[in-house]
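**Student:** coords below, sequence missing:
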């Protein structure tokens, strides 16, 4: 078997400042309070930078700047707004290598994923929505749809820059202004995006970025002058947001947790399915809301598929996220690692059988090996709760009807995957699965032209595609 020599991406391309303020009205400003958080590299626990914590007064400054900028930005012809958004997209492409390294340092994901998945999609979202900016009257939401006003946006730590693009690009294209709160553990690419806005000469106040923890996000959501709330994150926080905006005039989209079923039928191309399973749950260390964390495999091929899957997992390389050979990076934080360990221990305690490949774990940082549980029952916590880590629960089924019943037996409904050679079976399954996205013989495929969102406790509203415009328009 070949040994891979280290192939690290250089850190020198990234210039991380020791300390960051808040980005309000096109300027870097100091917070009114004394609060500061440290953001760390999860692969080494090294402190990368100190970041300001915005209080309610800081959030108010940002919202007022966005409100003032809205009068200028919303009145601008769509073709003019498009020029700024196109410019942002091009700068992201020009700085893609730098942004990918920064993302991997701050988040822990392998550089191959940051470079080959995240950054191309980030640029593509800005290009796509720039194209819509002067065509809104043809989007199917009436002849003259109007922007809502100030959008308060709170994004998670698993895809920091991509989630920013999903939210900021359609908001700007529709003529809204933005107050964005990145996750406290991964603020650095959002702060780099602030510099990109300046580089693109975006009018001051159109995009404002306030850093901090949950209290900062709560202040953004609750501010009376915010017209639109967009949130991606946990179902628990989504519930709190829904309660806080209930009865207000605010428009809300929530993209929350998931417990997706990846369903493999006996006629599927098993080697292809194995790759899809690996991509479905071990991509980005399983820090994916639509991860295929439940594998439903037809009984007749379960043993063959699991043998092939274990062989494949034995070839995955865990380690330095900046090494181009790395498949599994670091868990984003100590708190997330503790949650993954707790749920995995619960799986063993409830009687499921745990397996991981031989996998050396680095001494420093937050790490968890790729893990497969067999003998899982529907009642087990690992089959019901979102683990948000590299942990796969395997269940079996005999008939398509049983597969549908097991797949839908969850409070979530964000995504699903179906592996079969029969087109009729694929369509039969897709029409019965209660999931916002159903992938056919693939998994985790994203495109800016395609809508994404969930049912039930996975949230409401859609992001991406023409559907993603509706959330930012007074229809």
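**Tutor:** That came through, no problem. Computed from a prediction, not measured in an experiment: that's the story for all the values here.
**Student:** going forward, measure contacts between C-alpha atoms and count neighbours the same way
**Tutor:** Noted.
**Student:** For the residue most central in space within the chain, which residues are in contact?
**Tutor:** Most central in the chain under Cα atoms, centre = their mean is residue 159, positioned 4.1 Å from the mean C-alpha point. By Cα atoms under 8 Å, 6 or more residues apart in numbering, the contact list for residue 159 reads residue 118.
**Student:** how far away is it from residue 360?
**Tutor:** The gap separating residue 159 from residue 360 is 26 Å, by Cα to Cα, to the nearest Å.
**Student:** My assumption is that residue 220 lies in a helix; please confirm.
**Tutor:** Yes: residue assignment for residue 220, taken from DSSP: H, G, I helix; E, B strand; the rest coil, places it within a helix.
**Student:** Report how many residues lie close to it.
**Tutor:** The tally of other residues near residue 220 (other Cα atoms under 10 Å) stands at 29.
**Student:** Also residue 236?
**Tutor:** 11.
**Student:** next one: the helix or strand that contains it to chain centre, how far?
**Tutor:** Using DSSP states H and E, residue 236 sits within helix 235-245. Relative to its chain's centre, helix 235-245 lies at 18 Å (Cα atoms, centre = their mean, to the nearest Å).
**Student:** and if you look at stretch 296-303?
**Tutor:** Going by Cα atoms, centre = their mean, where stretch 296-303 is centred and where its chain is centred differ by 30 Å.
**Student:** buried ones in that stretch?
**Tutor:** If you call a residue buried by 16 or more other Cα atoms under 10 Å, then stretch 296-303 has these buried ones: 296, 297, 298, 299, 301, 302.
**Student:** what about versus this one:
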């Protein structure tokens, strides 16, 4: 597999001198060393993407031909399914079952979904109030897109961005997380194999400084970023200071889970364990704050603790393990720090709470009860297998519960567990989040919009809504009178 940069159809070493080790989080051992792109490398990648926009080999493709390239890429992902899954698990740590069923299968499905959209994007004719005048609209590519991806689902989240960008005729420069770059590099190899012309897909690796170069570059037209809210704010400022480039930002989350008195408690326990521990809790939409009706709290906590005790923990490559490591030593320290604040803020630790003494970056599934709404673990994004449980009284006004659930700067996802459709709808309507899941874990689908309210970001990915992020809408006026 390539460990170079891919610029204008060629694999090349960086003109800089620094490099970054990518680590297997289940062992702490180095897998690969990837280069850190220099300013010159970033400039070259953006220039290649800019030139490719007007290259007839890309710009003049018929819709059915562009769709064909995406269908070919999806088929190549299918052909290399197991290879990609093993690589994702080794580089990121997620259990191999998640890599197969969620990451790689999801990547192929997203590419195929947007391949289908290529021949279905339409403009409109509009009834303007001018005589002898035709007005119609057309969608055109935004231009050069910087796709900056996170380390938790590196392959799948890249395809959330790459597929609609290519479907709409754009060109891209990809910057994967320096922590987990390997499946992104492999996907770019498959793009070349599928036949995308030189310059259409480029990739530069490195740390946050490389991402900053992209977000500040005056020749980038759109940045699609998934990651922390703090970095999202920096990207917003960089856009304002340069060319007001378009932004799509999917940022942090602190999803509430409300368990009503009438909930199927066993279903709620199973769904919340999955929603809280999927990918070791390293999910923006992970269920992290649990509001349980007081009469069901003890039963819920006892069953959650018992269920977590049965979850097999270990290296993701072992088929029997359900919970893998955290992604890095740095992130493990972050989780430890926040867990330590739980008891300091008056919560009771009833399960877990510490790193596991073995090679790699493993952390015990952790449960706190009696957590105050003001506690750090109820407000800060932990991004680990940590559950903070508090109670509410069924006699409280529903809007009081909604206010508690909304007491966060984030608004990416939430969940409600109830048998009563009226309760589910009132809560779903009142919670300020981009996605509310009723009686199910937080797994997005390619056909539904995905994005957040408040500090969880701007814009929507997936479904037809993603097409808006990657196209400009042009209005054409034609006067045909004398």
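**Tutor:** Yes, it's here. It should be emphasised that the depicted structure is a prediction, and the values quoted were computed from it without experimental measurement.
**Student:** The buried residues of stretch 296-303 of the first structure: which two are farthest apart?
**Tutor:** 296 and 301 (11.0 Å; Cα to Cα).
**Student:** Can you check which residues contact both of these two?
**Tutor:** Counting by Cα under 8 Å, 6+ apart, residue 296 of the first structure and residue 301 have no shared contacts at all.
**Student:** Map the residue nearest to the centre of the first structure across to the second structure for me.
**Tutor:** Residue pairing (TM-score structural alignment): residue 159 of the first structure is matched to residue 153 of the second structure.
**Student:** Same question for residue 224 of the first structure.
**Tutor:** Using TM-score structural alignment, residue 224 of the first structure lines up with residue 218 in the second structure.
**Student:** now swap in residue 200 of the first structure and tell me
**Tutor:** Match for residue 200 of the first structure (TM-score structural alignment): residue 194.
**Student:** For its match, give me its contacts.
**Tutor:** 69, 70, 72, 73, 76 are the contacts of residue 194 of the second structure under Cα under 8 Å, 6+ apart.
**Student:** want to throw those into TSV with distance to residue 120 of the second structure, neighbour count and secondary structure?
**Tutor:** Listed next are those as TSV, based on distance: Cα to Cα, whole Å; neighbours: other Cα atoms under 10 Å; DSSP: H, G, I helix; E, B strand; the rest coil:
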residue	distance to residue 120 of the second structure	neighbour count	secondary structure
69	16	19	helix
70	14	27	helix
72	18	21	helix
73	19	26	helix
76	23	17	helix
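**Student:** can I get these in CSV with distance to residue 105 of the second structure?
**Tutor:** CSV is the format used below for the contacts of residue 194 of the second structure (distance: Cα to Cα, whole Å):
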residue, distance to residue 105 of the second structure
69, 18
70, 15
72, 15
73, 13
76, 12
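**Student:** Filter those by whether they're kept in the first structure.
**Tutor:** By both residues aligned by TM-score structural alignment, their matches' Cα atoms under 8 Å, the contacts of residue 194 of the second structure still in contact after alignment to the first structure are 69, 72, 73, 76.
**Student:** Adding distance to residue 239 of the second structure, write those out as a markdown table.
**Tutor:** Below are those laid out as a markdown table (distance: Cα to Cα, whole Å):
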| residue | distance to residue 239 of the second structure |
| --- | --- |
| 69 | 31 |
| 72 | 34 |
| 73 | 32 |
| 76 | 35 |
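**Student:** now, which of these sits nearest residue 255 of the second structure?
**Tutor:** residue 73 (33.9 Å).
**Student:** Show me what the helix holding residue 236 of the first structure is packed against.
**Tutor:** Helix 235-245 of the first structure sits against helix 214-222, with contacts defined as 3 or more Cα pairs under 8 Å, 6 or more residues apart in numbering; DSSP states H and E.
**Student:** ok and the helix it packs on relative to helix 235-245, angle-wise?
**Tutor:** Counting by axes from the mean of the first three to the mean of the last three Cα atoms, to 10 degrees, helix 214-222 of the first structure points 40 degrees away from the direction of helix 235-245.
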